[in-house]
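[1] Below are the sequence and a predicted model for it; my questions follow.
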Amino acid sequence: MAQKAQKTLATRNTATLNRTHLLSLGINVFYLLLRTFIFTRKLLPYILISTPALLIEFWFERAARPAYTNNGNGQQELKKAGDDLEAKGLTEWMWDVLYWTWGVIVLVAVAGDWAWWLYGVVPLYSAWLAFSTFKGVRSGLMGGAGGAGEDMTSAGAATGQSKRQAKLEKRGGQQVKYR
């Protein structure tokens, strides 16, 4: 069974992409039907807010859709499994944006145009992630929580040593005996 992991990834990607496209279609049709027949909602914010979600879906389609080739026997052979849609990092963030966009569209369809403002959470969340990452990297480069003038033994005591470590340090620390 050659390329079992690749075939599994291709199957999982195909199912995920198909489910994503159907969900997106359903949510957008739901909004447009409610907008057309029941409520009067603004169309420009809908277009502006749904554009990132459509671009992300297009990106997922291009990067993760498996490619097959015919091998001459009438069977298809896996050429490329595509990128993993469950990857951490940027892919995970893109899924978050996609889900949040869908939620905002449904909320606007049901509650009203004021709900478009909830989409502002996405840039705020991104800015908070960038700030916390920068802050973590900066403190890592500066040597953690301890500053330049702070004594390391008092910093260790303040950061929660065990009782045994505190007693050993109080008696003079671990002594090395030379023969």
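    Great, that's in hand. Remember, it's a predicted structure, so these values are computed and weren't measured experimentally. Residues are numbered from 1 along each chain as shown.
[2] from here on, contacts and neighbour counts on C-alpha atoms
    Fine.
[3] any residues touching stretch 156-163, and which ones?
    Stretch 156-163 is contacted from outside by Ala166, using C-alpha atoms under 8 Å, 6 or more residues apart in numbering.
[4] which residues in the protein form helices?
    Listed in chain order, the helices found in the chain under DSSP state H are 4-37, 43-64, 90-111, 121-141, 152-158, 163-170.
[5] Please compare the first structure with the one that follows:
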Amino acid sequence: MAGAAAKKQAVSNNKILRDLHTSSLVVNLFSVFLMVVFNRPNLSKFKYYLMFNIPLISSEYMIEKYGRPKYKENGAIAREGIDLRQEGLTEYMFDVMYLTLFCDVMVGVVGSLKVFYLLVVVPVFMVYKVAGLVGLWRQARGNQLGGADSNGAQSGGTGSSEGRSKRLVKMEARQQKGRGKTQRVRS
């Protein structure tokens, strides 16, 4: 028996998927209509139009595959699907879909497939995010190994306390104080 949260998520996912598929269908039919009736852009470029819609199609497929709730024969929820409102990769896939749909509309308005160059923003943004994550990982790894902190001072030594948290400075002071006591006892 599924809980109330699973039922709520299943209903939410069904609504999100229905809205997504409806908007995608309407926008693509509008764009194809403009291509056929007004020849904007030329109908011979339809294969390029399909090629530029690969990000939309693949993202929509993945969202559908993992977000669609599965039901048992008796109507009970077998699996509610992933939460389509979560942050992270799901959010980026929705951004890619919305950007592609925007480009589809602009192709009909402008009459050129060059609008799809806006899709270059996606890999550039991904590189930016990955570079930021790598930088954070290196910084955390360096601090964890006792390497240089953000000011270049050794965190394990007697470097300046600037750039370090007050808690860390107090802990190091207690450790130094404790070392002094143990050295006097041993002497």
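    Okay, I see it. All of these numbers come straight from a predicted model, not from anything done at the bench.
[6] Got a TM-score for the two of them?
    The TM-score (TM-score structural alignment, normalised by the length of structure 1) is 0.78; 159 aligned residues with a C-alpha RMSD of 2.5 Å.
[7] Out of the helices of structure 1, which is the most enclosed?
    Highest mean neighbour count of those: helix 90-111, a mean of 17 (counted as mean count of other C-alpha atoms under 10 Å).
[8] Can you pull out the residues in contact with that helix?
    With C-alpha under 8 Å, 6+ apart as the test, helix 90-111 of structure 1 has contacts from 24, 27-28, 30-31, 34-35, 41, 46, 49-50, 52-53, 56, 85-86, 114-116, 118-119, 122.
[9] now stretch 51-62 of structure 2: which residue numbers in structure 1?
    Stretch 51-62 of structure 2 corresponds to residues 48-59 in structure 1, going by TM-score structural alignment.
[10] For that stretch, give me the average deviation versus structure 2.
    Compared with structure 2 after the fit, stretch 48-59 of structure 1 shows a mean deviation of 1.2 Å (mean C-alpha distance after the TM-score superposition for structure 1).
[11] Likewise for stretch 101-108 of structure 1?
    Looks like 1.2 Å for stretch 101-108 of structure 1 (mean C-alpha distance after the TM-score superposition for structure 1).
[12] same question, stretch 24-36 of structure 1
    With mean C-alpha distance after the TM-score superposition for structure 1, stretch 24-36 of structure 1 departs from structure 2 by a mean of 0.6 Å once superposed.
[13] Distance from the chain centre to that stretch, please.
    Relative to the chain's own centre, stretch 24-36 of structure 1 is displaced by 26 Å; criterion: C-alpha atoms, centre = their mean, to the nearest Å.
[14] circling back to that earlier point, identify whichever of the helices of structure 1 lies nearest to Asn70 of structure 1.
    helix 4-37 (15.5 Å; C-alpha to C-alpha).
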